[in-house]
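S.K.: Sequence below, structure please.
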Amino acid sequence: MKQDDAGTGPCDTEPGGTDRVRSDSGSVEGAALRDRADAVLRELVGGEARLREDQWRAVEALVARHRRVLVVQRTGWGKSAVYFVATALLRARGAGPTVIVSPLLALMRNQVDAAARAGIRARTINSANVDDWDAVQAEVADGTVDVLLVSPERLNNPDFRDGVLPKLAATTGLLVVDEAHCVSDWGHDFRPDYRRLRTLLEELPAGVPVLATTATANARVSTDVAEQLDPTGDALVLRGALDRESLSLGVLRLPDPVERLAWLDTHLPELPGSGIVYTLTVAAAEEVTAFLRSRGHAVASYSGRTEDAERRVAEADLLANRVKALVATSALGMGFDKGDLGFVVHLGAPQSPIAYYQQIGRAGRAVERADVLLLPGREDEAIWRYFGSLGFPAREQVERTLAALEGAGRPLSTQALEPLVELRRNRLELMLKVLDVDGAVKRVRGGWITTGHPWVYDAERYARVAAAREHEQQSMRDYQADGTCRMEFLRRCLDDPGAAPCGRCDTCSGPRHDARVDPASRDAARAALGRPGVEVEARRMWPTGMAVTGVAFKGRIPDGEQAAAGRALGRSSDIGWGNRLRPILAPGAPDAPVPDAAFAAVVEVLAGWGWQRRPGGVVTIASHTRGTLIDSLGERLAEVGRLPWLGRVEYAPGAGGPAPRSNSAQRLRTVADAFVLPPDVAERVAALGAPVLLVDDRTDTGWTLTVAARLLRRAGAVQVLPLVLMMEG
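M.R.: Model prediction:
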């Protein structure tokens, strides 16, 4: 945490007509409180620091007036100083502990350390310290904890919600909602678990102060959050100017992923200090990390797939400048506090300029200049479309879910609901959380139940939110265009009335970076991105609850019916082969023979497979949309490998068209009886006495390959080796 010296005055366009709090620092009592507040601040940050005016006004409103306050201020302004100072003053007056709802583990760890510097004892309850929960709760009950940080997901954990939350609400001295834009479904990072805060706010005793903070809320989001904070309209909203004087923003367009990766390899050593390289997908983060490490750069990967222990090491290494950069997804988007972070580079554009502003806000908090550079890619919009497809489900899917829960007569887990609802697990979980907040369902031990409360599908609101997302994407396209000050543009997206040309960005003062790359870097990047091959993990268990769909599969797949681990040429989210395969396999793309370049790469995958027994024949899977592509791939592989092409796994009579993309259980329901093995193919497989290479165009849930492999194994195949062009994800 840092208290910087750049003062910012609040703007006068506060949502909902919220008032200005009157400062009592001129009175004897007010002056004494101000002195104590500044003393706590000095313990936090050292030196002769003094609260800036809006920090003091927020502290005074919380401590002296027990108000509800929303602070919308730029990253690095010192929002955490407000709640730590207020906590110390309230605890000195005998108030209960401060409860901070905080979204990310990195943020929690930073804040625990910051609190300790001022003698404030802070503890956390989150998914990474389950073994400590009982001890932490006991310490809270004993009054030895000053600050308790909880993740929003804990608020609707049945045990925490029913057993801990009521006691906590009754004893809380100050409630803090960090990254409060997550409360609003108009915000770029809406999280349904945050909406559970409404219940917590309602259960707080009268007079308990509440503070909400964010750096990334436009006027509409601020209004929404303020209304949720205090429906009476009495919330104090303090908005400040959002300029970041240390940031030098730029956009550099490069023709393809090879050039972008080569540029990073060439110029990473020149970037100031240490920093963050953001990617849009987990696969890209891992891919970029592997490449940069192979080129001798000290970097670490940081994503939702990174284990907590590895995250801790990566955070510590960046803080200590032992690495040049973390290559991260938005998992590092909020709360990581390193004041001297010298650069942020984006390989790919986020779909919201507000999210972009937040991520670049990690840099330049305690240095005079930090470089911020966006390297957009042609694949960005495909990734935006994918994330856009994860919006709130259609009415019929919601109604089907509610009917399934009502008809069950018992709690159903998300896993048990999957066979009944055509939604992927992440969308199903998101929908259930929204329905929970709206009162239609409730999470209990064992899963979800309906409440019986009437619920109306607000199609108009969901459409407005979807339209707002489209507008944000267009704004991100506009940001990349030439002719507008980059910082001014971002500030206008956040409804900052003081937005003006910054004089620092590449539009105002000319580009700081050019497109030059070292030829050796280009060659290395081309080789890395052209390197084919991804392992496809084999399914070992059938999904639970399939009996309700009429499919008899359950439990472990017998060893004699399983596929072996397979291979894919690339992932859909790769910046290498993923970019090249997506157009070939896109909906509506012509069905044509496999391109020579892709075929040559598949041969390279086979050459490096390392199987224990070489396949003795090739079988392809019938397709309604990609039959020519798949058969040409299988037949050419058979020819090159001097193997017999044994035929196809065919569709069963009456089997429908292509199955829609859905969750794992629904996909299995669709394909369980969709295929048959013609007798002549079965005879060839049985007589082969060697592994079979099973060829398809793509895999998503893996059930088509699993069902087809089961048919081949039951026909006598000694092993089935799946091979596809692209693996989704």
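S.K.: When you work out contacts or count neighbours from here on, use the C-alpha atoms and nothing else.
M.R.: Noted.
S.K.: contacting residues around the nearest residue to residue 450 once chain neighbours are set aside?
M.R.: Spatially, and ignoring its direct neighbours in sequence, residue 450 is nearest to residue 441 (4.2 Å; CA to CA, 6 or more residues apart in numbering). With contacts defined as CA atoms under 8 Å, 6 or more residues apart in numbering, residue 441 is in contact with 402, 432, 435, 448-452.
S.K.: make it 6 Å
M.R.: 435, 449-451 (CA atoms under 6 Å, 6 or more residues apart in numbering).
S.K.: Residue 247 now?
M.R.: With CA under 6 Å, 6+ apart, residue 247 has these contacts: 369-370.
S.K.: any idea how far it is from residue 495?
M.R.: Residue 247 sits 19 Å away from residue 495, going by CA to CA, to the nearest Å.
S.K.: Can you tell me the element residue 716 falls in?
M.R.: For residue 716, there is no host helix or strand (DSSP states H and E).
S.K.: and the closest residue to it other than its chain neighbours, what helix or strand is that in?
M.R.: Spatial nearest neighbour of residue 716, excluding adjacent residues (CA to CA, 6+ apart): residue 686 at 4.6 Å. Assessed by DSSP H and E, residue 686 sits inside helix 679-688.
S.K.: just residue 570 next, same as before
M.R.: Applying DSSP H and E as the criterion places residue 570 in strand 566-571.
S.K.: burial of residue 546, as a residue count?
M.R.: 20 (other CA atoms under 10 Å).
S.K.: Next one: it relative to residue 669, how far apart?
M.R.: 8 Å.
S.K.: Spell out the secondary structure type for residue 273.
M.R.: coil (DSSP: H, G, I helix; E, B strand; the rest coil).
S.K.: One more, please, to line up against the first structure:
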Amino acid sequence: MLDALAALRRLVGNPDADFRDGQAEAIQALVADRRRALVVQRTGWGKSAVYFVTTMLRRAEGAGPTLIVSPLLALMRDQIGAAERAGIRAVTLNSSNATQWDEVREALRADAVDLLLVSPERLNNPGFREHQLPDLAERCGLLVIDEAHCISDWGHDFRPDYRRIKDLLADLPASTPVLATTATANARVVADVAEQLSVGADGSPHEVLTLRGGLARDSLRLGVLPMASPVQRLAWLHTHLAELPGSGIIYTLTVAGAEDLARSLRSAGHEVAAYTGRTDTAERELLEGRLRANEVKALVATSALGMGFDKPDLGFVLHLGAPSSPVAYYQQVGRAGRATERADVVLLPGREDAEIWHYFATSSMPQQERAEAVIGALAEAGRPLSTAALEAVVDIRRSRLELLLKVLDVEGAVQRVTGGWVATGRPWSYDAERYERVAAARDREQQLMVAYETTSQCRMRFLQEALDDPSAADCGRCDTCLAAAGQPSWFDAYIDESKVALAEEQLAQLGVEIEPRSMWPTGMDRLGIRIKGRIAPDASAASGRAVARLTDLGWGSELRALFAAPDAPLPTKLAAACVEVLKAWPWDRRPVAVVAMPSAGRPQLLDSLARGLAQVGRLQYLGAIDLVRTESSGPGGNSAFRLADVWGRFAISPELASALAGLDGPVLLVDDLADSRWTLTVAAKLLREAGADEVLPFALAVVA
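M.R.: The predicted structure follows:
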């Protein structure tokens, strides 16, 4: 392996570098033996070195480019940068560089590319699938499947598009080496991935070499700090964030949580920024660069900043709320301490964690009735339907519909083509048993995460055992190991009282914007409602306000408890909060009257809210909009169906219309909960048509 060692030293720029245990063995299997290999090694072990060195050696032999299937743009950017530093010509085709696609295609045709990175979703792009993938499959020198646990629906981060790799494997020449890598796979996932890697073109299986190393991370100091309230958790961060080594990541479970926490920390002088699924590509690149350069103390992130983000000297990882499994937790904390002697890892779990786990688990699991509705709608259409057009036919929210289409595509029931989606006509049945097994496995993982929070055994050992690592052993550094040895915890649980007061003040802050809808959903005519395009200015609501989001760190718990309780008048504490929101509302014109939405479920709450606001604001109370149709499809569904559900449910009485006509100023439209905002949008349209010159929506809470 002298050539391989020379390639490694060129790659890392160190003439004395040597392979770590298992790296040379993996390269030997790929280059000399043309095998299929699954490498399961801890983060920071050097999995990318294996495929970079193999690429250099295979290209020297005259082989075609390496094709890497990689799950995240951040990972692609890191890999391309590392490859270029080693003299490897690396390019990518992804959603963020569409202007460069023609240039990349020409370079591929000219064999001027050593390494091409694509997302799993790119494998199903009609143009790429039909015009480029067959040639790449025929001549690529190495296929790499990075973060290979995503192949398995038993994995913590299953990506349906990853299952398309099974089809790609079947199209590869038998002599093409394949490397799959991951740091987060237990025994069940390893077996599942290895089985899928074995698929051959002629139906005969390939033998898969599995190389597995120990997953312990000697640099990590793990700890759990259970705290009863959001105030305590935020106050601890205010007290200790500046003391943590270097720069790091603070993970939250929701986008709203990340944005709120970043805002709170910034207002207290901490240099942090939010990084979520809502952050656009250019901003993500900027934030990643600032974190690498230690220009921020931390990024407050969701799992959008997860697999593949590479900052070897990342000093700490904190979690405000626990991930739903020890496997996912290990993957995220593995971002830290890859090239440092010490990195600090603290979990601050929350009471709301289980509720959030349940939401994400159920949203990612396809339901038989919905799957059959999608297949039936596409079959009946007889032509390609876009996702937006399909939304007007089946009552499924956009994010869930997109995920379901991917699953059905992988299972052969539908296919993405130019212009949208079509039904294939192939036999398909809902595999209820498999999904039940997956759901049960995820439930067990959630219980394991709870056990991790309360265990008295070594925390690193616990994570290793959750990943079926046979080398699991006590680390001697975590809080439980220190407690067993009669020593104090490595982290300080002390909270400065002034920080408690600051956290209380921040979490007591009130008021979030209810942004008005500006466009009607596509395809409403399919549902018998003849509206389309932009909502007319003289029929739209103005910007509104709510007390808080249901997911907020502060008032969120208060509001969730309110909506979970039986109907009753508005509590005094929340009534006072509503008044504070109204006082701080920067409206152009003060409202002169209050109109209430009708409520079938919480009439006492809504009536007391509307009348109370009218009384305290000395506004004219005009009563409630009439409810003329009580039946409802209930919460959930996509925009088109949610609008159809409320369309025609409300009416303006002659008395209310008469009162509106005599007003000289805006109307405050009061509701208890704003979710899709279509109820407020339709009600505002009716009020504007009846004579209101401006409608200001107000709600106790918004869902997100």
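S.K.: TM-score for the pair, please.
M.R.: The TM-score (TM-score structural alignment, normalised by the length of structure 2) is 0.97; 693 aligned residues with a CA RMSD of 1.3 Å.
S.K.: circling back to that earlier point, counterpart of the residue nearest to residue 716 of structure 1 in structure 2?
M.R.: If you follow residue 686 of structure 1 across to structure 2 using TM-score structural alignment, you land on residue 661.
S.K.: do the same with residue 128 of structure 1
M.R.: Per TM-score structural alignment, residue 128 of structure 1 is aligned with residue 96.
S.K.: Doesn't its match belong to a helix?
M.R.: No - Residue 96 of structure 2: not assigned to a helix; according to three-state DSSP it is coil.
S.K.: Setting aside sequence neighbours, what's the nearest residue to it?
M.R.: Closest to residue 96 of structure 2 by CA to CA, 6+ apart is residue 281, at 6.8 Å.
S.K.: okay, now residue 206 of structure 1: neighbour count?
M.R.: Using other CA under 10 Å: residue 206 of structure 1 sits among 9 other residues.
S.K.: Next: the one 10 residues further on.
M.R.: Using other CA under 10 Å, residue 216 of structure 1 has 30 other residues around it.
S.K.: I'd like the distance between it and residue 506 of structure 1.
M.R.: Distance from residue 216 of structure 1 to residue 506 of structure 1, by CA to CA: 23 Å.
S.K.: Look at the aligned residue in structure 1 for residue 221 of structure 2 and say how many residues are nearby.
M.R.: Alignment note (TM-score structural alignment): residue 221 of structure 2 maps to residue 248 of structure 1. The number of residues packed near residue 248 of structure 1 is 24, by other CA under 10 Å.
S.K.: What helix or strand is residue 248 of structure 1 located in?
M.R.: Assigned by DSSP H and E, residue 248 of structure 1 falls in strand 247-251.
S.K.: how far is the longest helix belonging to structure 1 from where the chain is centred?
M.R.: For structure 1, the longest helix by residue count, based on DSSP state H, is helix 459-480. Chain-centre distance of helix 459-480 of structure 1: 18 Å, with CA atoms, centre = their mean, to the nearest Å.
S.K.: got it, and stretch 123-139 of structure 1?
M.R.: Taking CA atoms, centre = their mean, one finds stretch 123-139 of structure 1 lying 24 Å from the centre of the chain it belongs to.
S.K.: The counterpart of residue 74 of structure 1 in structure 2: neighbouring residues, count only.
M.R.: Matched by TM-score structural alignment, residue 74 of structure 1 corresponds to residue 42 in structure 2. As a burial measure, residue 42 of structure 2 scores 21 neighbours (other CA under 10 Å).
S.K.: and residue 42 of structure 2, which of the three is it?
M.R.: With three-state DSSP as the basis, residue 42 of structure 2 sits in coil.
S.K.: hang on, isn't it packed against residue 183?
M.R.: Yes - using CA atoms under 6 Å, residue 42 of structure 2 makes contact with residue 183 at a distance of 4.9 Å.
S.K.: For residue 194 of structure 2, see how far away the match of residue 74 of structure 1 is.
M.R.: The value you get for residue 42 of structure 2 to residue 194 of structure 2, if CA to CA is used, is 18 Å.
S.K.: just residue 370 of structure 2 next, same as before
M.R.: Residue 370 of structure 2 is 31 Å from residue 194 of structure 2, by CA to CA.
S.K.: Pick out whichever of the two has more residues nearby.
M.R.: residue 194 (21 against 16).
S.K.: ok, back up a step: quick check: the aligned residue for the residue nearest to residue 96 of structure 2 in structure 1?
M.R.: Under TM-score structural alignment, residue 281 of structure 2 pairs with residue 308 in structure 1.
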